[in-house]
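Novice: output the structure for:
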Amino acid sequence: MLVNILLSTYNGEKYLLEQLESINRQTYPNIHLYIRDDGSSDGTLSILENFSSKYPISIMKGQNIGFMKSFFELLSIADSGDYWAFCDQDDVWLPHKISLSVDWLKKQNNQIPLLFQSAYEIVDENLIHKQDYLPPNYNIDFRRSITENWYSGFSCVINNVSRDLLLKGKPDNIDYHDWWMEMIAKAFGISYFDSTISAQYRRSSESLTRISFSKKIKWFFENFKKESDIRQRALEFERIFFRDLSLEHRTILSLFTKERYQLLTSLKKACYPKRWRPDFASEISMRLLMLLGKI
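Specialist: Okay, here's the model as predicted:
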């Protein structure tokens, strides 16, 4: 089984080599790394070219189009394979990451969309441990996948069916490829979140600082435009997959695809009997935004 690893780079010279070396240390032997540089102006390309002189990788140089379109381009032009893994430029993979995913994927029905994610360690710039990102202790269904993304692209591996469905979307209407993969898997296939730590996810010290409940509420409302992208994503999903969705999934999705503000629809979402989000602050904020017609 061939696993294609897709990496989009942009001015990533600081940590890139460390990530490349961690990919090269994978215990699973049948992998190929495809890299698209998104118009870097630092030493990223030099690092890639030097690395390619030692190891068989495919490098594509392109103009700056953003990570979303860059990943879609990689998905479109990479040679056929069995599975597809996504990679960020500043993380570190543990040696068993790909083999763990293949062990699960090869046991599943490969005729439906498959999505595998492994747990990971959140670290600071110096790879100092901060916390672990583990599987949630509640069910992530299609309804919840509309309003929040539980899957992180760099820890995901998908099969060809997922890849083909993913490419049906337009990058301009999809802000995060991992969110889109999650919705596809929850609607039509199977997803699995393994509790084995398989990567180190590097975050800045500032982004790791805990914030108070009141600041979470304030931040949420200040960033409501980002949350309103939920509707844009739902519209795109409905446009492409409406005929294939179950009646239950159509009904849930329609709450987010009707006209921006209808009182009855807003009340249905805001008063929905099941939780939309796991933590209390986000749940309150989400329901208030729904009531106001922002989502």
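Novice: switch to C-alpha atoms for all contacts and neighbour counts from now on
Specialist: OK.
Novice: excluding its backbone neighbours, what's nearest residue 78?
Specialist: Spatial nearest neighbour of residue 78, chain neighbours left out: residue 34 (7.0 Å); criterion: C-alpha to C-alpha, 6 or more residues apart in numbering.
Novice: what packs against the longest helix belonging to the chain?
Specialist: Looking across the chain with DSSP state H, the single longest helix is helix 224-241. Counting by 3 or more C-alpha pairs under 8 Å, 6 or more residues apart in numbering; DSSP states H and E, the packing neighbours recorded for helix 224-241 are helix 142-147, helix 247-257.
Novice: and for comparison, fold this next one:
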Amino acid sequence: MISIIVPVYNTENFVCECIKSLLSQTYTDIEIIIVDDGSSDKSLNICREFEKKDSRIKVYHKENSGVSDTRNYGIKLANGDYISFCDSDDIVDPKLYQMLWDTMNKFQVDRVVSGYAYLFDDGHTLYNKPRVADGRYEASFILKKMIDDGSLSGFLFSGVNNSLFKTKIIKENNIEFDSKIRYNEDSLFSLKYMLASNAIYSLQSKSTYFYRQHNSSATKTRLVGDRYEKLRSSLRNLHLENLDIDFDIQMKRRIVTEALWQILDVSKKENRTEAIRDIRKIIIKKDLRNCLNEIKFKELNIYKKYYYILIKLKMTWLLYISTSKLFPILTKYLSR
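Specialist: You can find the predicted model right below:
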């Protein structure tokens, strides 16, 4: 059985469609664990109505404490041999869990990851191009590039919503989401899981999970400032330096990747004077300058090459203008 954990917080306009997509799965041996994280709208009532109609749905309510605590709450309640996660404002393809389960058993891996797309209010979708080809990968190989592969894209296999995990690995290794990390918390969970795994299978060419894009979407909201400090600290506290995973190099790459993300956020959320000032502070940092050569320039797409060159040449004005004026839509996906 697959336990699908759905954290819910004030998504009354979307949770109904989300639950319907889960109930429409061709793989029917599922339990849907819905955990309401102290919603103040009608989300909990909507979920309770579904619970009355289908015995596979189990609804729980707790005080608001964030998505990490809510997912951890669901993990403790999971009865299935496998665990997956779904956000309450997203929807999934009817064949998603059948595909994940079939692949898990066929290739004898510890995790299967499908692809995803962005779903917009007008109904159109934007496919997210995979960073690795479909296939089976040993953990020892993936761990050498999982934190940062040098492509200015951040964690590899970071998202948990389009994946299938083994419950046994999660519970025997006490793997959980860190509630102190407010951004990229799923990346740390994925890394800890990979450290306890043997192999993963990528099916990212199959776009079966749809991240809804709206004003309150967690995947759309980005905060200005160094929101990655706690994640970096947690990564270092794992003491991975002695493992054969190029940890130091990956962390240096991540400094550059995070600098790009900060530049994008600053350019779009601050006024011109403040943005230019803060961008300059970002690009002149000694740590960043010392890490630029760790990026795999030849593997960057044309847009990331453009931004990399501007950062390397310290072209503050062009970085601001490019983000705020020239490519305001494109830059939304540069960090993906």
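Novice: got a TM-score for the pair?
Specialist: Superposed pair, TM-score by TM-score structural alignment, normalised by the length of structure 1: 0.73. Supporting alignment: 263 aligned residues with a C-alpha RMSD of 3.7 Å.
Novice: picking up where we left off before, then the residue nearest to residue 78 of structure 1 would be within a strand, right?
Specialist: Yes: membership of residue 34 of structure 1 in a strand is supported by DSSP: H, G, I helix; E, B strand; the rest coil.
Novice: got the angle for the helix or strand harbouring residue 182 of structure 1 vs helix 247-257?
Specialist: Assigned by DSSP states H and E, residue 182 of structure 1 belongs to helix 177-188. Orientation check (axes from the mean of the first three to the mean of the last three C-alpha atoms, to 10 degrees): helix 177-188 of structure 1 against helix 247-257 gives 140 degrees.
Novice: for helix 177-188 of structure 1, name the packing helices and strands.
Specialist: Looks like helix 177-188 of structure 1 contacts strand 114-123, helix 142-147, helix 160-166 (3+ C-alpha pairs under 8 Å, 6+ apart).
Novice: quick one: name whatever helix or strand follows the first one.
Specialist: In the C-terminal direction, the helix or strand that comes right after strand 114-123 of structure 1 (DSSP H and E) is strand 129-133.
Novice: what range in structure 2 matches that next one?
Specialist: Here strand 129-133 of structure 1 aligns to structure 2 at residues 124-128, judged by TM-score structural alignment.
Novice: circling back: and residue 57 of structure 1, which of the helices and strands packed on helix 224-241 of structure 1 is closest to it?
Specialist: helix 142-147 (33.9 Å; C-alpha to C-alpha).
Novice: which strands or helices does the closest one pack on?
Specialist: Using 3+ C-alpha pairs under 8 Å, 6+ apart: helix 142-147 of structure 1 touches helix 177-188, helix 224-241, helix 247-257.
Novice: can I get the ones you listed in TSV including mean neighbour count and distance to residue 27 of structure 1?
Specialist: Listed next are these as TSV, based on neighbours: other C-alpha atoms under 10 Å; distance: least, C-alpha to C-alpha, whole Å:
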stretch	mean neighbour count	distance to residue 27 of structure 1
helix 177-188	23	25
helix 224-241	17	36
helix 247-257	16	39
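Novice: distance to residue 203 of structure 1 added to these, as CSV?
Specialist: Formatted as CSV, those follow (distance: least, C-alpha to C-alpha, whole Å):
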stretch, distance to residue 203 of structure 1
helix 177-188, 18
helix 224-241, 20
helix 247-257, 32
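Novice: how far does the longest helix of structure 1 sit from its chain's centre?
Specialist: 15 Å (C-alpha atoms, centre = their mean, to the nearest Å).
Novice: one more: stretch 145-156 of structure 1?
Specialist: 4 Å.
Novice: ok, residues contacting that stretch?
Specialist: 85-88, 115-120, 177-179, 182-183, 186, 198-199, 230, 234, 253, 276-277 (C-alpha atoms under 8 Å, 6 or more residues apart in numbering).
Novice: longest strand of structure 1, counting residues only.
Specialist: In structure 1, with assignment by DSSP state E, the single longest strand is strand 190-202.
Novice: immediately after it, which helix or strand?
Specialist: helix 205-208.
Novice: winner for burial among the helices and strands packed on helix 177-188 of structure 1?
Specialist: strand 114-123 (a mean of 24; mean count of other C-alpha atoms under 10 Å).
Novice: taking strand 190-202 as reference, get the angle to that one.
Specialist: Going by the same axes, to 10 degrees, strand 114-123 of structure 1 makes 20 degrees with strand 190-202.
Novice: who are the packing partners of strand 114-123 of structure 1?
Specialist: Packing partners of strand 114-123 of structure 1 (3+ C-alpha pairs under 8 Å, 6+ apart): helix 97-105, strand 129-133, strand 156-159, helix 160-166, helix 177-188, strand 190-202.
Novice: make a markdown table out of these and add distance to residue 73 of structure 1.
Specialist: Listed next are those as a markdown table, based on distance: least, C-alpha to C-alpha, whole Å:
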| stretch | distance to residue 73 of structure 1 |
| --- | --- |
| helix 97-105 | 22 |
| strand 129-133 | 29 |
| strand 156-159 | 16 |
| helix 160-166 | 12 |
| helix 177-188 | 12 |
| strand 190-202 | 24 |
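Novice: and of these, who's closest to residue 11 of structure 1?
Specialist: Per C-alpha to C-alpha, nearest to residue 11 of structure 1 of those: strand 190-202, 15.7 Å.
Novice: which residue is the nearest non-sequential neighbour of residue 250 of structure 2?
Specialist: In space, residue 250 of structure 2 is closest to residue 148, 5.1 Å off (C-alpha to C-alpha, 6+ apart).
Novice: oh, I was asking about residue 267 of structure 1
Specialist: residue 291 (6.0 Å).
Novice: mean per-residue distance, the host helix or strand of residue 84 of structure 1 versus structure 2.
Specialist: Using DSSP H and E, the element containing residue 84 of structure 1 is strand 83-87. After superposition onto structure 2, strand 83-87 of structure 1 sits on average 0.7 Å from its aligned residues (mean C-alpha distance after the TM-score superposition for structure 1).
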